[in-house]
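Colleague: Got a predicted model here, sequence first, then my questions.
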Amino acid sequence: MGGAGDLHYQRQGSGEPLVLIHGIGSRHGVWRPVVEQLALEREVFAIDLPGFAESPALPSGTPSSVLTLTDAVEAWIRAMGLDRPHVAGNSLGGAIALELARRNAVRSAAALSPAGFWIAIENTYARFVLKTARSLGRRARPLAPTLAHSKLARGLLAGPFVAHPSRLDPDEALLDLAAFLDGPAFDETLDRTRKYYFANGHELRVPVTIAWGTRDYLLLPQQARRARRLLPDARHVSLRGCGHMPMGDDPKQVLDVLLSH
């Protein structure tokens, strides 16, 4: 574990650097199912975004949006002395990965169900699901230690985000829940996603991979078709049987995407 450039991170392995970026309300630990194998071939940095998990929020007066979070990650990359690392992100982290690619700040970018390829009604739906899940999570929090060890309860709480909740580790699920409920940047970041839409894919000059779970119930799979239109030169992959956060649903498919990228 470490901290530099005001971001908390986990570092493991050796080889070409690979930065992993989580989604909204999440934390670096969501990459746990794939980090060990990635670290056999890459020097892996799994970070906590500003205002989430163990990273402090952005400076007072700085809005928390896709672009300002991208600024923070880009500054962290410079502070760490990383020379155009590879980057991979999920959801909000996927949008940040693509924005870093737009800035030519990274060598390549892989985005798993990235935000920004929605239409307005899908954007509204995703924000509603996240707000509802957070409200339910807060009500259930006193029972969280018990619920985390119940496959049924994990399915109810995590169903919108993963296709196979029973595969979640109960202890990790508790840490994920704490990050989801406690992140001070959650509300503002979620609100500001209303105005974020990915555009101008021609500006991305580095290799890009877009991967989408076929059972993504948060950012629906039809958004993958828009990604194909907006990024026709990217590699596009369907993650069969995976949900919005595919790392735990099928680590092998995610590893194949990230290591063949």
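Modeller: Arrived safely, thanks for sending. Numbers count the residues shown, from 1 in each chain.
Colleague: C-alpha only now, for contacts and for neighbours.
Modeller: OK.
Colleague: List the buried residues for stretch 11-22?
Modeller: Neighbour counts over stretch 11-22 (16 or more other CA atoms under 10 Å) mark 11-13, 17-22 as buried.
Colleague: do stretch 209-224 as well
Modeller: For stretch 209-224, burial by neighbour count (16+ other CA under 10 Å) applies to 209-221, 223-224.
Colleague: of all those, which comes closest to residue 112?
Modeller: residue 211 (4.8 Å; CA to CA).
Colleague: so after whichever strand or helix holds that closest one, what's the next helix or strand?
Modeller: Residue 211 is part of strand 208-213 when elements are defined by DSSP states H and E. Per DSSP H and E, the first helix or strand lying C-terminal to strand 208-213 is helix 222-230.
Colleague: Check which helices and strands that following helix sits against.
Modeller: Counting contacts by 3 or more CA pairs under 8 Å, 6 or more residues apart in numbering; DSSP states H and E, helix 222-230 is packed against strand 208-213.
Colleague: Quick one: list the elements packing against the strand it packs on.
Modeller: Taking 3+ CA pairs under 8 Å, 6+ apart as the contact cut, strand 208-213 packs with strand 108-112, helix 222-230, strand 235-239.
Colleague: which one of the ones you listed is the most hemmed in?
Modeller: strand 108-112 (a mean of 28; mean count of other CA atoms under 10 Å).
Colleague: Now do the helices in the stretch 101-250 of the chain.
Modeller: 120-140, 144-147, 151-158, 170-182, 186-192, 222-230, 246-249 (DSSP state H, counting those that start in this stretch).
Colleague: Format these as TSV; extra columns: distance to residue 79.
Modeller: As requested, the helices of the stretch 101-250 of the chain are exported to TSV (distance: least, CA to CA, whole Å):
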stretch	distance to residue 79
helix 120-140	32
helix 144-147	37
helix 151-158	35
helix 170-182	25
helix 186-192	24
helix 222-230	31
helix 246-249	28
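Colleague: ok, second structure coming up, stack it against the first:
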Amino acid sequence: MTERAPIHVGTGEPILLLHPFMMSQNVWKKVVPLIAGMDPADPSAALDVADPSASLDVADPSARAAGRYEVYAPTMPGHNGGVKGHRFLDTAELADDMERRLDALGWDTAHIVGNSLGGWVAFELQRRGRARTLTGIAPAGGWSRYTPAKFEIVGKFLAGFPVWLFTLAFRQQVLKLPFTRYLAHFPISASPDRLSDDDLVDIIDDVTHCPAYYQLLVKSLLTPGLLELAEAQCPTHLVICEKDRVLPHPRFTRHFTQHLPESTTITHLDDVGHIPMFEAPQRVADLIVDFVDRYASPAREDPPREALGG
């Protein structure tokens, strides 16, 4: 597995984007330019990160007009393009790696956004004092050590083991099969037509280069989920994806809605699946920026809204 440079664009306050389980920084490539304020007409705004040599790093202010945010989207250990992890990964090790990356950038803190597993890691980083704000999009980890929900989600991924082995054996050849788009969309988007051909190429590439598939599943059986959520020390935004089949609402969101502080902003994002960046990049970018704008320095002149709309 070839290590890949993170997507790193823009100038301004730092935003860290963390991807879901089995995916990579690829999931953010449509969203990053929108957050960073890049001109869609600029060729560099079209990120192509499937090839490690094509990864885009234009954080240098001289590379483009100054924006509001500097956006950094790495791939976590054990995933496609990430560093090699230990034999059995856990969220603490993933958070350790992110802290090393933040330190290398000189970022004591950042606005942290995470989807699914990335949301779990985001909460771990918040607990360590590294988050200015936290946005969890369909975050995982909403369970305790013996909560049935934990064993249900592990069971879902274990049930997909034969499909993973089949995909691993045939790789991009599975794109020629008529049922591939349907199988791929089920854990990702609200409907099959929401995934483009390019999306499918990225998804298959990520799934077939993910040793974390079995590493994290084994370790998660032995460890608790997220604890001490009520002690969140930074502004927090919980995003619930209404057509999420992996962590469906309310069964997998109840832990968050019951234990996060009352000040938490909750957004219900309608008509999207578990990884909404593929099907609704503009909506995802808008909800991230609208929330972070409330707390970014200098503050906006207009008063913040009381709640974000889906």
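Modeller: Good, I have the coordinates. Because the structure is a prediction, the values reported are computed rather than measured.
Colleague: hmm, back to that, and the two most separated of the buried residues of stretch 11-22 of the first structure?
Modeller: The span of those, defined through CA to CA, is set by 13 and 22 at 18.9 Å.
Colleague: burial count for the residue nearest to residue 172 of the second structure when sequence neighbours are not counted?
Modeller: Closest residue in space to residue 172 of the second structure, ignoring its immediate chain neighbours: residue 204 at 6.5 Å, by CA to CA, 6 or more residues apart in numbering. By the criterion of other CA atoms under 10 Å, residue 204 of the second structure has 23 neighbours.
Colleague: isn't residue 69 of the first structure right up against residue 50?
Modeller: Yes - using CA atoms under 8 Å, residue 69 of the first structure makes contact with residue 50 at a distance of 7.0 Å.
Colleague: before we move on, back to that, most tightly packed of the helices of the stretch 101-250 of the first structure?
Modeller: Highest mean neighbour count among the helices of the stretch 101-250 of the first structure (mean count of other CA under 10 Å): helix 246-249, with a mean of 25.
Colleague: what range in the second structure matches it?
Modeller: With TM-score structural alignment applied, helix 246-249 of the first structure matches the range 276-279 in the second structure.
Colleague: Residue in the second structure paired with residue 82 of the first structure?
Modeller: Residue 82 of the first structure maps onto residue 107 in the second structure, with residues paired by TM-score structural alignment.
Colleague: For burial, what's the neighbour tally of that match?
Modeller: 15.
Colleague: Spit out the contact partners of it.
Modeller: residue 14 (CA atoms under 8 Å, 6 or more residues apart in numbering).
Colleague: same deal with the one 4 residues further on?
Modeller: Residues in contact with residue 111 of the second structure (CA under 8 Å, 6+ apart) are 13-16, 131-134, 292.
Colleague: ok, now with 6 Å
Modeller: Counting by CA atoms under 6 Å, 6 or more residues apart in numbering, residue 111 of the second structure makes contact with 15, 131-133.
Colleague: gap between the helix or strand encompassing it and the chain center?
Modeller: Applying DSSP H and E as the criterion places residue 111 of the second structure in strand 110-115. The gap between where strand 110-115 of the second structure is centred and where its chain is centred comes out at 8 Å by CA atoms, centre = their mean, to the nearest Å.
Colleague: what does stretch 194-206 of the first structure give?
Modeller: Mean-position distance between stretch 194-206 of the first structure and its chain equals 17 Å (CA atoms, centre = their mean).
Colleague: Distance to residue 159 of the second structure for the contacts of residue 111 of the second structure - can I get that in JSON lines?
Modeller: Formatted as JSON lines, those follow (distance: CA to CA, whole Å):
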{"residue": "15", "distance to residue 159 of the second structure": "35"}
{"residue": "131", "distance to residue 159 of the second structure": "35"}
{"residue": "132", "distance to residue 159 of the second structure": "37"}
{"residue": "133", "distance to residue 159 of the second structure": "35"}
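Colleague: from those residues, which single one is nearest residue 215 of the second structure?
Modeller: Nearest member of the contacts of residue 111 of the second structure to residue 215 of the second structure, counting by CA to CA, is residue 131, at 26.6 Å.
Colleague: so what corresponds to that closest one in the first structure?
Modeller: With TM-score structural alignment as the criterion, residue 131 of the second structure lines up with residue 106 in the first structure.
Colleague: who's in contact with the spatially closest residue to its match that is not a sequence neighbour?
Modeller: Nearest residue to residue 106 of the first structure in three dimensions, chain neighbours excluded: residue 84, at 4.0 Å (CA to CA, 6+ apart). Going by CA under 6 Å, 6+ apart, residue 84 of the first structure touches 105-107.
Colleague: Counting neighbours, which of those residues comes out on top?
Modeller: Within the contacts of residue 84 of the first structure, residue 106 tops the neighbour count with 24 neighbours, counted by other CA under 10 Å.
Colleague: hang on, isn't it packed against residue 88?
Modeller: No - assessed by CA atoms under 6 Å, residue 106 of the first structure is found out of contact with residue 88, at 10.1 Å.
Colleague: quick one: common contacting residues for those two?
Modeller: Joint contacts of residue 106 of the first structure and residue 88 (CA under 6 Å, 6+ apart) do not exist.
Colleague: quick one on the thing from earlier: tell me the one among the contacts of residue 84 of the first structure nearest to residue 73 of the first structure.
Modeller: Nearest to residue 73 of the first structure among the contacts of residue 84 of the first structure is residue 105, at 10.0 Å by CA to CA.
Colleague: on that earlier part again, how much space is there between the residue nearest to residue 172 of the second structure and residue 167 of the second structure?
Modeller: Residue 204 of the second structure sits 7 Å away from residue 167 of the second structure, going by CA to CA, to the nearest Å.
Colleague: And residue 119 of the second structure, by the same measure?
Modeller: Applying CA to CA to residue 119 of the second structure and residue 167 of the second structure gives a distance of 26 Å.
Colleague: same deal with residue 157 of the second structure?
Modeller: From residue 157 of the second structure over to residue 167 of the second structure the distance is 14 Å, taken as CA to CA.
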